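Undergrad: okay, sequence plus prediction incoming.
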Amino acid sequence: MLCAKVDTSQVLLAISHLGFSLSEEEQLLLSAIEGFTADSRQASPSIAFLALQGVSRHGREFIEQAKALGTVLIIEDSSESDADTNSKQMLITSTPADKQVLHLSVVNLAGKLSSFFATLYPQLDGFKQIVAVTGTNGKTSVASFYAQLAASIIGKAASIGTLGTLTYDNDGEERCVQEAENTTPERVSLLNQLAWLAEQGYCYVAIEASSHGIEQGRLTGLPIDTAIFTNLSQDHLDYHGSMQAYGAAKRALLNNTHIQNVIVNFDDPESALWQQSLQSQQRLSGFTLLPNAAKDSLSSCMQRVFSVSNTQYLSDGLYFSLFESAQAYSIHLGLIGDFNIANYLAAIAAFRAASVDMEAIALASPRLKGAKGRMEIMASHHAQVIVDFAHTPDALKQALQASRKHTKGSLWVVFGCGGNRDKEKRPLMGSIAVQFADKVILTQDNSRFEKPEDIVEDVLSGIAEGETKDQSAAAGKVISILDRCEAVKYALSSAQVGDVVLIAGKGHENYLDIQGKKITYDERAFVQQLAEEYI
């Protein structure tokens, strides 16, 4: 568990701010406390347990587990109906040691959590900039680009999201200091991580803000000063129910009263709703890949607009002219795809909101590396191999379109769809694959508790629709190899010089989720191994 240590005086001060006056005996009991957790499994004699309301269960159900692990302090969240006032009591655990436990009950603890942690960790006031990135696609890349640029220019920065908590220093190295359980960590974990990062001097941080995380209040009250919206396309409808609800969940990020700067993708229609939802204190900036003629329609109330022209797609990446309003800069990125230009623009727009010099940003830009498993170019024997996390219709389309611009021969795609998730996107992804790739291999991708052959049939239904429109183009393009290792092997052994093989869906993940078991499978390492075997 990543957290900054606290001393007894900070613990006692934070508890006093909750309205409690402790006896000498109680104060002595808490002298061993060094941190707080909302996960009862992490409780210990030095880690206090915060029993908060979760998505489906209340933390009070796990108090006995925390006590059994030796915690000496439990703070329980109580609703108004549970108690009219806060209360405290000394308990004796049921363990052989018969240790004492201080049990505090706090009305609306969740609402007081941010101020509680601000008292525990004064360093939370020391951040130069905290950026929250939301959108269907691009969150991980934007957060990574932002942190890399900040580290290159400022010296230290971090990102929190799908790839875990990553730190970057000016040596250019990326270090994972905590693995990820969710794209956006639960609130106490997130506060703990931020406190640790601040203590270590990482004062520029980007956080991936998932729609689940926003809706479940994981970012509530955090000192986020900049919000980024990348795009909105179909995903997570099994959770949100509709695209309207999905979009609204992401826009709810604007309700954080600390946010001063909002950056949106003006090429996405959803950006208009973001503009309408701005709070009075929030300043708008944005980015676009549209040609100059289309920019006149953009709102006049924005602070900055970033755009590009003269893009060249070469073997070593992308070259283009970047415009911040009327000022032009020449940029080289060692990345693939227009969407990575958009991700880059989002990152630099946030950085510019922190008044960082644009010349310094331009000089640092060629050193940017793609996030792991995000349009990552892998070593290959003859064909170019790209591993990408694309698992939505829009992401797959963009990945294929980007790969096509760097393809001299045939474009291959290997992909599947996750089980027990949004089924509506499966035929859409099938249709997109057959439309934009020359060779399509359907395979396993986290089938969970569904049969992979049933998932493939759903994907094939979209391909069948595509065949009725252009049967000659689709004929012979599609095969199914359910074993993912065999599918990847087939693609790499069959592709020719000048071909590009896009392997989509797994990206950075190192497992396959099948029938309740996570089977070890690192696609990046596997592709590297095959490439070396085929040399």
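TA: Noted; the coordinates are in hand.
Undergrad: from here on, contacts and neighbour counts on C-alpha atoms
TA: Noted.
Undergrad: against residue 52, how distant is residue 329?
TA: Using CA to CA, to the nearest Å, residue 329 is found at 50 Å from residue 52.
Undergrad: between these two, who's got more neighbours?
TA: residue 52 (21 against 14; other CA atoms under 10 Å).
Undergrad: which non-adjacent residue is nearest that one?
TA: Spatial nearest neighbour of residue 52, excluding adjacent residues (CA to CA, 6 or more residues apart in numbering): residue 59 at 4.8 Å.
Undergrad: what about the helices in the stretch 401-535 of the chain?
TA: 425-436, 452-469, 471-474, 484-494, 523-534 (DSSP state H, counting those that start in this stretch).
Undergrad: ok, and here's another one to check against it:
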Amino acid sequence: MLTRKLIAQDIVHVLQKSGLLLQHRIPRVDQPFDGHTTHSNRVQDGSLFIAYKGVSFDAHGAIPGLQEQFAGLGFIVEQQDAFEQMSDQTFVCLVKDSRDAWGWLAAHLYHNPQDQLRMIGITGTNGKTSTVWFLGQLLRTLGEPCLTMGTIGVYCGEEKFPATHTTPDPDELFRLLALAVEKGVTWAAMEVSSHAVVQRRLGPLRFDAAGFTSFSRDHLDFHKDMDEYFAAKWELFSHLLKPDAVAWLSHDLEGWLPPDAFTRGFHFYGTARQGRTLQTGDAIFEVASMTLQSTDLTVTSGSRRWQGRLPFGADFAMANFTAALLIVEGLLPGRTSAADWSRIEPVPGRFEPVPEAFAEGLAVIVDYAHTPDALDKTVHKLRELTKGQLWVVFGCGGDRDRGKRPLMGAVAEKEADVILVTSDNPRSEDPQAIIQDILGGMSQGKHKAIVDREAAILYAIQQAKSGDSILIAGKGHEDYQIIGKEKFPFDDRQVASRCLRTRPTK
């Protein structure tokens, strides 16, 4: 994959174009840089150091030592005093936002691949991953190759790459977009997280289409409050769309939306609920029936009507499928057909059955639900499909929003018969302390605490009876568990399969 050399005058030009450049010193217009970094411990002589103030570390503090050690270093800074301390012989640019500058320079380095792709961005507390997956699937059925990026990984043609973040850092993001262009891909659909927006990872990216799937409590360890959290997500629509972009918003957002959401030509989708006044251009979806193996869905938007069967269950994911369908229809009018739905594959780790369980008369479902809202929807749906007892195995991640833990405990208790509270990714926290936070939202009687996640899954599978359902929630597609600073192999689907092989005959 070809990349550009970073040349001093080109860096200045890119930053001027972005509107981020405030001042600069450029001793040599043709000065080359052998790459760039935001990590002070990865600096090499002749590279460009991008300094910004992070949550726990301000990289500007490393600049004096780096200047002493490396004479040929260039700098991007966002603090006036750091700029003023540089000698006249040092290449330095003072910018409004160093993170944003990083995005623009990464795009430049990879020849601005976003300009050769039709870009689709999806945000929302829950539903981003499913919607991006369905976008890739729908475009594939139409013969339109698509790069998809998000929580479950990066897919480009037949290749899959692991995901380090829901939305990658600029270097990885634009490298992947350039890879898509190199392989002849013409579409890219990606999750746009609130973290990515606040941390300015997107640089010059502007989207041809966008969707907003849902909004509920999450990430309040990062955002000050719900208003700040929503504002971060809304930037996708207020600042990151192309002028003629297609935009679809869930009806459930109406209490949060600013006035311009109703005046800019955005469209809404949802179910036909009593009392709702639908506007021209809105879309309605309806689930006629559902099993763990199929869902019958009807979607109506204006004069278009789709009616078909998807080869997997989870009717609450149909809002996300509807959003993807409407976005593709908006970008490729008249090409979508319900006849293609039989080729749509389910989302990995989203209401995903473990097939071996059916032979035991059980339903074992693995789902990524890790917020109160997502867990509530998943538990409620499985309750509807369960004749016997409903078991729920779940925990909460460490070093994350503690306030949601008792809320998730209360949600699980509402409809489950037996709850096994266990570890998720405890990270640096004491797993037992996380469990106690969850139990704070629950009454006595229904729950049992088992710190070891595999032991909790094994207990549920061995104790459940024919006709019961077991929901294993929180990790979904993840194939690891983080305990302390170590990452261990752990896949709920594989663990459940292994436990089913040891299940005693009932």
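TA: Everything's here; your move. Just so it is clear, the model here is predicted, and its values are computed rather than measured.
Undergrad: need the contact list for the aligned partner of residue 429 of structure 2 in structure 1.
TA: Alignment note (TM-score structural alignment): residue 429 of structure 2 maps to residue 450 of structure 1. Listed by CA atoms under 8 Å, 6 or more residues apart in numbering, the contact set of residue 450 of structure 1 reads 419, 420, 515.
Undergrad: so which residues make contact with stretch 193-211 of structure 2?
TA: With contacts defined as CA under 8 Å, 6+ apart, stretch 193-211 of structure 2 is touched by 18, 99-104, 107, 114, 118-124, 166-170, 222, 229, 232-233, 235-237, 240-242, 244-249, 323, 327, 331.
Undergrad: show me which positions of that stretch end up buried.
TA: 193-211 (16 or more other CA atoms under 10 Å).
Undergrad: so the residue lying closest to residue 338 of structure 2 once chain neighbours are set aside, which of the three states?
TA: Excluding the flanking residues, the one nearest residue 338 of structure 2 by CA to CA, 6+ apart is residue 308, at 5.2 Å. Using DSSP: H, G, I helix; E, B strand; the rest coil, the secondary structure recorded for residue 308 of structure 2 is strand.
Undergrad: residue 308 of structure 2 -> structure 1?
TA: Match for residue 308 of structure 2 (TM-score structural alignment): residue 331.
Undergrad: does its match touch residue 366 like I think?
TA: Yes. Counting by CA atoms under 8 Å, residue 366 is a contact partner of residue 331 of structure 1 at 7.5 Å.
Undergrad: show me the strands in the stretch 51-200 of structure 1, by range?
TA: Secondary structure of the stretch 51-200 of structure 1 (DSSP state E, counting those that start in this stretch): strands located at 73-78, 87-92, 100-107, 129-134, 156-161, 164-169, 174-178.
Undergrad: relative to residue 38 of structure 2, how far out is residue 106 of structure 2?
TA: 12 Å.
Undergrad: how about residue 76 of structure 2?
TA: From residue 76 of structure 2 to residue 38 of structure 2 the distance is 10 Å (CA to CA).
Undergrad: one more: residue 181 of structure 2?
TA: From residue 181 of structure 2 over to residue 38 of structure 2 the distance is 26 Å, taken as CA to CA.
Undergrad: how about residue 28 of structure 2?
TA: Separation of residue 28 of structure 2 from residue 38 of structure 2 (CA to CA) stands at 23 Å.
Undergrad: neighbour-wise, which of the two wins?
TA: Neighbours were tallied for residue 28 of structure 2 and for residue 38 using other CA under 10 Å; the higher tally belongs to residue 38 (17 against 13).
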